[in-house]
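Enquirer: This is the structure alone, sequence omitted:
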């Protein structure tokens, strides 16, 4: 994501084309959450041995290599992804191919059925995948949240599609 954003900013600057980042607000920890914020997948992987043994990994299929390293072989991973992952992958894992939105009852059942004791997720914000956070809070499960990379310097940010549409309308009206 960081590379894509940087490439988009560089291409827009070279082409003299306006660029807007549409980024919904990130999730905010609530009372009872046991969040551990990290800046990368590899940093998240490094925290896991101290947090649990049965990991619910919801970071997508890209970046699984960070969880395939030495020191993590004793952990078991439930990897939920839209598409099947490709190696390298964690040594002990089950893949659950699924696409949100997910409901709270389903997330509670998934955590219980797989005996999950730690969750790893990227901070995508929004409601479609937030029920896993509520289910983890209710179960007292620690959550490792991988922060989003910053928006490149000089790129304006819209928080909603309506805000983005207003930005485009202002841009169109001015030129």
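Expert: Now that the structure is in, tell me what you want to look at. Here the structure is a predicted model, which is why all the values come from computation and not from measurement.
Enquirer: going forward, measure contacts and count neighbours with C-alpha atoms only.
Expert: Will do.
Enquirer: Compute the distance between residue 68 and residue 42, please.
Expert: Here the distance between residue 68 and residue 42 works out to 10 Å (Cα to Cα, to the nearest Å).
Enquirer: now the strands for this protein?
Expert: Defined through DSSP state E, the strands belonging to the chain, from first to last, are 21-22, 35-38, 54-58, 76-81, 93-97, 118-122, 143-146, 157-158.
Enquirer: Include distance to residue 14 and mean neighbour count when you put the ones you listed into TSV, please.
Expert: As requested, those are exported to TSV (distance: least, Cα to Cα, whole Å; neighbours: other Cα atoms under 10 Å):
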stretch	distance to residue 14	mean neighbour count
strand 21-22	17	16
strand 35-38	32	16
strand 54-58	35	22
strand 76-81	35	21
strand 93-97	39	14
strand 118-122	31	23
strand 143-146	31	24
strand 157-158	19	18
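Enquirer: Second structure follows, compare the two:
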């Protein structure tokens, strides 16, 4: 008897959850997993299994790729703020009639003593800063620094994986690093640079959460940029285990 061909799963990755999901599925002979990375990080952490790097050319290009490579299920496990590719994935999956799941880690929740201000955009965060402090720890990624480039009175400590490109704030120091970070290290960073305000996105990652605890202990206000919602109608899983369970149920 001839066994059924393996079902092709495309994971839109670049996150810890995407790598864990690819690892969890790697030993399943009924599945063929491809992970796709955008290619924006110079030296990405590669998942196990087959990997493609680069864009698709919008929703139409992604739909074409899904069709040509006979993808049976699509899992969007990109960063919670990668709303453009999430929108493209929703359109492409609908066009090709491929089931789609969004894998999104839970967002951060404030606790006692936190001084958080939620905002909807980088531009809104920038508008608040002149009233909050002069020394800013900015951990929103290298791609959005243009929103703060007009602030000439504030000094920025910017942490990113790769070096940012202009336009950037004129008074800025850059730290090239990636998580996980420790509470002790984050507390020392805030002290050493005399940080007065933390600006970050609600990525929800455990690896980068210690900065929030350190800010709470130091009494430093946090400007937290809200994440965009998943595209309408797309089911959401919060863990790789939930995503794997959805996948096996969907591909029955």
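Expert: Ah, there it is. Please read these numbers as outputs of a predicted model, since none were measured by experiment.
Enquirer: sorry, back to before: and of the strands of the first structure, who's closest to residue 111 of the first structure?
Expert: Nearest of these to residue 111 of the first structure, taken as Cα to Cα: strand 54-58 at 7.9 Å.
Enquirer: Just give the closest residue to the residue nearest to the spatial centre of the first structure, not the sequence neighbours.
Expert: Ranked by distance to the mean C-alpha position of the first structure (Cα atoms, centre = their mean), the top residue is residue 122 at 1.7 Å. Computed as Cα to Cα, 6 or more residues apart in numbering, the closest residue to residue 122 of the first structure that is not its neighbour in sequence is residue 146, at 4.6 Å.
Enquirer: measure that neighbour to residue 109 of the first structure for me?
Expert: Between residue 146 of the first structure and residue 109 of the first structure the computed distance is 24 Å (Cα to Cα).
Enquirer: again, but for residue 150 of the first structure
Expert: Counting by Cα to Cα, the separation of residue 150 of the first structure from residue 109 of the first structure is 34 Å.
Enquirer: cool, and residue 173 of the first structure?
Expert: Between residue 173 of the first structure and residue 109 of the first structure the distance is 51 Å, computed by Cα to Cα.
Enquirer: and if you look at residue 73 of the first structure?
Expert: As defined by Cα to Cα, residue 73 of the first structure lies at a distance of 26 Å from residue 109 of the first structure.
Enquirer: more crowded one of the two?
Expert: Neighbour totals were compared for residue 73 of the first structure and residue 109, and residue 73 leads with 16 against 12 (other Cα atoms under 10 Å).
Enquirer: Can you tell me the residue that sits opposite the more buried one in the second structure?
Expert: In the second structure, the position corresponding to residue 73 of the first structure is occupied by residue 152, as judged by TM-score structural alignment.
Enquirer: Check residue 82 of the first structure too.
Expert: In the second structure, the residue matched to residue 82 of the first structure (TM-score structural alignment) is residue 161.
Enquirer: How many residues are close by that match?
Expert: Look at residue 161 of the second structure: counted by other Cα under 10 Å, it has 16 neighbours.
Enquirer: what does residue 15 of the first structure give?
Expert: 9.
Enquirer: distance of the equivalent of it over in the second structure from residue 169 of the second structure?
Expert: Here residue 15 of the first structure is matched to residue 96 in the second structure, going by TM-score structural alignment. Computed with Cα to Cα, the distance linking residue 96 of the second structure and residue 169 of the second structure is 43 Å.
Enquirer: Return the set of buried residues in the longest helix that the second structure contains.
Expert: With secondary structure taken from DSSP state H, the second structure has its longest helix at helix 83-96. In terms of neighbour count (16 or more other Cα atoms under 10 Å), helix 83-96 of the second structure has its buried residues at 83, 85-93, 95-96.
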